[in-house]
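In: this one's structure only:
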């Protein structure tokens, strides 16, 4: 499977939360992402769609992708995306950030862990 991140970056992502990294499967997460997320979010290109692009989301402040029109709630949330915050957000976006435009909830814990593992491999190309 082709990965779009360096080994050092992947290791850094996995060290952020080893429990989430061990439980999530990036390959399965890619499949779930394509089914549930790709219609709104890009990872292959730094292009925004209905939602902001998700390249390099781990470690990025919420509401910070240039050119995307975020809700005030997301811009002002103070969140930095980590595996934990992504998992919580995907479980119930509106409970975490009241006023967000994100509507999709991923109820299945394993699917969330897999999506997070996949997103951890998606870094901004250099």
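Out: Structure's in. What do you need? These numbers come from a predicted model, not from an experiment.

In: alpha carbons only for contacts and neighbour counts from here, please
Out: Fine.

In: Residue 94 looks like it's in a helix, true?
Out: Yes: counting by DSSP: H, G, I helix; E, B strand; the rest coil, residue 94 is part of a helix.

In: so what's it closest to, chain neighbours aside?
Out: Distances taken as C-alpha to C-alpha, 6 or more residues apart in numbering place residue 100 nearest to residue 94, at 6.0 Å, with adjacent residues excluded.

In: okay, now the one to match up with it:
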């Protein structure tokens, strides 16, 4: 009985790891197809049309040095948490009225979570 429980736990852990890897890959694909047209993700890449998103998770909103934010984001006292990113990525204009970001959002929660997982990975890669 104990052996079966250990095997089940190992299977769950392996499945969880595989799912996390798949989500991370999905997030990277989403970034490349939906975000990279306006945003860079490498630490030394600088800004593009939008701010560089390397290290965005945990960064104060509207604070990437050298980027000119719209009033909707500039001066915000909040930090980009996974929860705030989730709400923003669902509908940027509804979440931050007046934002200059011309993106309609990601409607599927699993897509937003995968993208956030990828964004979280950016600050730990280098």
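Out: Perfect, thanks for sending it. Owing to the predicted nature of the structure, the values given are computational and were not obtained by experimental measurement.

In: where does the TM-score land?
Out: Comparison of the two superposed chains (TM-score structural alignment, normalised by the length of the first structure) gives a TM-score of 0.75, and 104 aligned residues with a C-alpha RMSD of 1.8 Å.

In: just to revisit the earlier point, please report how far the residue nearest to residue 94 of the first structure lies from residue 63 of the first structure.
Out: From residue 100 of the first structure across to residue 63 of the first structure, the span is 10 Å (C-alpha to C-alpha, to the nearest Å).

In: sec struct for the aligned residue in the second structure for the residue nearest to residue 94 of the first structure, please.
Out: Aligned counterpart of residue 100 of the first structure in the second structure: residue 99 (TM-score structural alignment). Secondary structure for residue 99 of the second structure, judged by three-state DSSP, is coil.

In: List the contacts of residue 99 of the second structure.
Out: 70, 71, 72, 73, 92, 93 (C-alpha atoms under 8 Å, 6 or more residues apart in numbering).

In: Next: residue 57 of the first structure.
Out: With C-alpha under 8 Å, 6+ apart, residue 57 of the first structure has these contacts: 81, 119, 120, 122, 123.

In: In the second structure, where's the longest helix?
Out: Ordering each helix of the second structure by length in residues (DSSP state H) puts helix 2-30 first.

In: Give me the distance from that helix to the chain's centre.
Out: 20 Å (C-alpha atoms, centre = their mean, to the nearest Å).

In: what number of residues lie near residue 14 of the first structure?
Out: 18 (other C-alpha atoms under 10 Å).

In: got a winner among the contacts of residue 99 of the second structure for most neighbours?
Out: Busiest of the contacts of residue 99 of the second structure [other C-alpha under 10 Å] is residue 92, holding 21 neighbours.

In: Contact partners for that residue?
Out: Residue 92 of the second structure touches 99, 101, 103, 104, 105, counting by C-alpha under 8 Å, 6+ apart.

In: switch to 6 Å and redo it
Out: Contact analysis of residue 92 of the second structure by C-alpha atoms under 6 Å, 6 or more residues apart in numbering lists nothing.

In: swap in residue 55 of the second structure?
Out: residue 123.

In: now with 7 Å?
Out: 122, 123 (C-alpha atoms under 7 Å, 6 or more residues apart in numbering).
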